[in-house]
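Participant: Fold the following for me, if possible:
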Amino acid sequence: MNQIEAIYPKAIMTEQPLSDDTKLHYYDKSHNRYIAIPKEDITEKEAQLLAHFYVLMEQEKQTNQYAPLAQAWWDFLFGEGECPEAKTERVRFLYVQLSANDQSGFLEAVDTFFDYKLLVVWIGEKECLLIEEESDYPVQEEDVRIFLDVLAGDFYITGRLFLGRFSTVQLSLKAMYHNELEAARKAVLFMPEQRVMRIEMLIPQLLVVQSGGELSRLFANELALFQEDYDLRNMLQLLIQNHLNVSQTAKQLHLHRNSLQYRLDKFIHRTGIDIRSYEGAFVVYMLCLLSGKR
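Facilitator: Next up is the predicted model:
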């Protein structure tokens, strides 16, 4: 807390949240306090970094939602409203961050692309939720990628989307929402190159942050190898992301399958890490992430 006050002299620490649109508001779980920092004193990058350590609180009330049901969801998630009823037992949230404040254009894109209704709830000028009721045909990751391409190509809006998980419609959904929102904002910070993110993609990133020093000490030689040979690191990371499918990875890298297999066998022989095992693949993936951050 003293460090925050030293960096931001105008920051205010309170026991209860303030209502002030000129400030960014954070909640410090460890001290059960709220931090308010003037917007003009903090850069966008600093705001994202602080959101990793504290919970960013949205202060702007969205009283101009485009549908009464959207307003009811906002009142439930951010106010004292009751949990709205849904047609299905479970729902999930898709968290969207946009490059431009064009809410009408985004709504048009959603209605045009998706065959079924997704409820849009605005939680900021360039940030919203898509609430999806569970069905036999849920939104897939590939659907989201195509939608973002359409959004950029036809509406000139770039976006990132974090896929939440389906959960039962009940009061505990509010707590799950805030946990997922915090995870979504961390994912944007740690994976800026990713347009579509899921919570399982974030966990290795968090582990790298927490255990990077230990990994560096235990696998110094492998880290040095990855930093010298970017192609090797890229190959191994892509292989793991492709579920160790050598043929698919070789095709994407424009390599002959035997050439990729030779490099893979050479890596296993040199390091003693069997990437074909779950444990080996996990360690190598963590090292690839750590090496990439460096």
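
Participant: Every contact and neighbour count from this point should use C-alpha atoms.
Facilitator: Will do.

Participant: so which helix or strand takes in V150?
Facilitator: For V150, the element it lies in under DSSP states H and E is helix 141-155.

Participant: for that helix, which positions count as buried?
Facilitator: Applying a neighbour-count criterion of 16 or more other C-alpha atoms under 10 Å, one finds V144, R145, F147, L148, D149, V150, L151 buried in helix 141-155.

Participant: The structure of the following sequence is requested for comparison with the preceding one:
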Amino acid sequence: MANQSVIDQLKQIFRHNVIIEAETDATTDVDAFEWFQFKGEWIGVRKVAMTTKERQLLTLFLDLEHVDERSLSSHQKPWHQLLFTTNPPAEELPSYRLLHFHMKEALLDRNAFEEAIIGLYPYEPVLLWETLHRGVLVEPQNAQLEEAIAYEDLAEALTGDFYTDVHLYVGQIAEAGLRSPISYRLEKESFDLTRTLNTKAHVFTHSHQLPLFLLSHSSPEAREELQLLLSDIRDDKELMDSIRTFLECNMNITTASKALFIHRNSLQYRVDKFIERTQLDVKSFSQAVTVYLAMLAIDF
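Facilitator: Predicted coordinates:
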């Protein structure tokens, strides 16, 4: 049963306009209530009894999952069941990719947001809300996806239209199955970590952020061991930034020098200087991976 103290507090505020799912019967007009999930139990508050501000505060303060299964369309229900429950849907679903989105400010006009984000796609994705701040778009992998989605443009358009910072996290292509809820949860955790550590970017990809996420689950001692590899140069910001850009440009001197707006010979000098000071050959793939992980460990 739902936390009784929470229900008692809600009833003090909304009186007879609060109900839990166990109290409903055939005569209950469930559509007249706004349904919230809290610790596995559904709590309903009569819509007409709440102001817009009360609805927003209720969701944020109690940290309720604002996913009302009663209002899901037939197209949304199997995906909701796949991602948010441990019971896979009966129907076979195609492989998919999740686009996680998060807004700095709570969104009250969800319909306008849904129309805006779906309208920017060349096909209709499945949108599932988690809270008033965040949700996921399910991108089924089919022929319609031949046209790549410009996620940077998508984030910029949504930020401009709704006057709040919108962050996107592009997940991995996955098969629909028993592991789907786990993959969803891990991507969500990685998204939250990434937004905390990187406040400048608005679009992230799971494949790029996975090393950082794995590091977050390693022991503090292991991260410290990695950090020690760069202890002699970690305060040399110019050198650190140059080597990081070199790595992120696939160890291509020409591409990296253009990204840094310096001559390729200058970057080559910095790479050689890094190798000399750290004894780590950053031009070697295996050692480059080690250096990159060490830099990520320093970010913590």
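
Participant: which residues in the stretch 101-250 of structure 1 form strands?
Facilitator: For the stretch 101-250 of structure 1, applying DSSP state E, counting those that start in this stretch gives strands covering 119-124, 127-133, 159-163, 167-168, 196-198.

Participant: now these in a markdown table, with distance to L215 of structure 1 and mean neighbour count?
Facilitator: Listed next are those as a markdown table, based on distance: least, C-alpha to C-alpha, whole Å; neighbours: other C-alpha atoms under 10 Å:
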| stretch | distance to L215 of structure 1 | mean neighbour count |
| --- | --- | --- |
| strand 119-124 | 38 | 21 |
| strand 127-133 | 35 | 20 |
| strand 159-163 | 28 | 23 |
| strand 167-168 | 35 | 16 |
| strand 196-198 | 24 | 20 |
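
Participant: Can you say which of these is nearest to D75 of structure 1?
Facilitator: Proximity to D75 of structure 1 (C-alpha to C-alpha) singles out strand 119-124 among the strands of the stretch 101-250 of structure 1, at 10.5 Å.

Participant: what inclination does the closest one have with respect to strand 127-133?
Facilitator: Here the directions of strand 119-124 of structure 1 and strand 127-133 differ by 160 degrees (axes from the mean of the first three to the mean of the last three C-alpha atoms, to 10 degrees).

Participant: Which strands or helices does strand 119-124 of structure 1 pack on?
Facilitator: Based on contacts counted as 3 or more C-alpha pairs under 8 Å, 6 or more residues apart in numbering; DSSP states H and E, the elements that strand 119-124 of structure 1 packs against are helix 68-78, strand 127-133.

Participant: Tabulate the ones you listed in CSV, adding columns for distance to R90 of structure 1.
Facilitator: Below are these laid out as CSV (distance: least, C-alpha to C-alpha, whole Å):
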stretch, distance to R90 of structure 1
helix 68-78, 15
strand 127-133, 6
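
Participant: wait, which of these is closest to Q48 of structure 1?
Facilitator: Among these, the nearest to Q48 of structure 1 by C-alpha to C-alpha is strand 127-133 (13.9 Å).

Participant: once aligned to structure 2, how far is the closest one on average?
Facilitator: By mean C-alpha distance after the TM-score superposition for structure 1, the fitted strand 127-133 of structure 1 averages 0.8 Å away from its aligned residues in structure 2.

Participant: Measure how far stretch 142-152 of structure 1 is from the centre of its chain, please.
Facilitator: In terms of C-alpha atoms, centre = their mean, to the nearest Å, the centre of stretch 142-152 of structure 1 is set 17 Å apart from its chain centre.

Participant: Same check on stretch 176-193 of structure 1?
Facilitator: How far stretch 176-193 of structure 1 lies from its chain's middle: 4 Å, per C-alpha atoms, centre = their mean.

Participant: which residue is nearest the centroid of structure 2?
Facilitator: Among the residues of structure 2, the one closest to the centroid is F191, at 3.6 Å (C-alpha atoms, centre = their mean).
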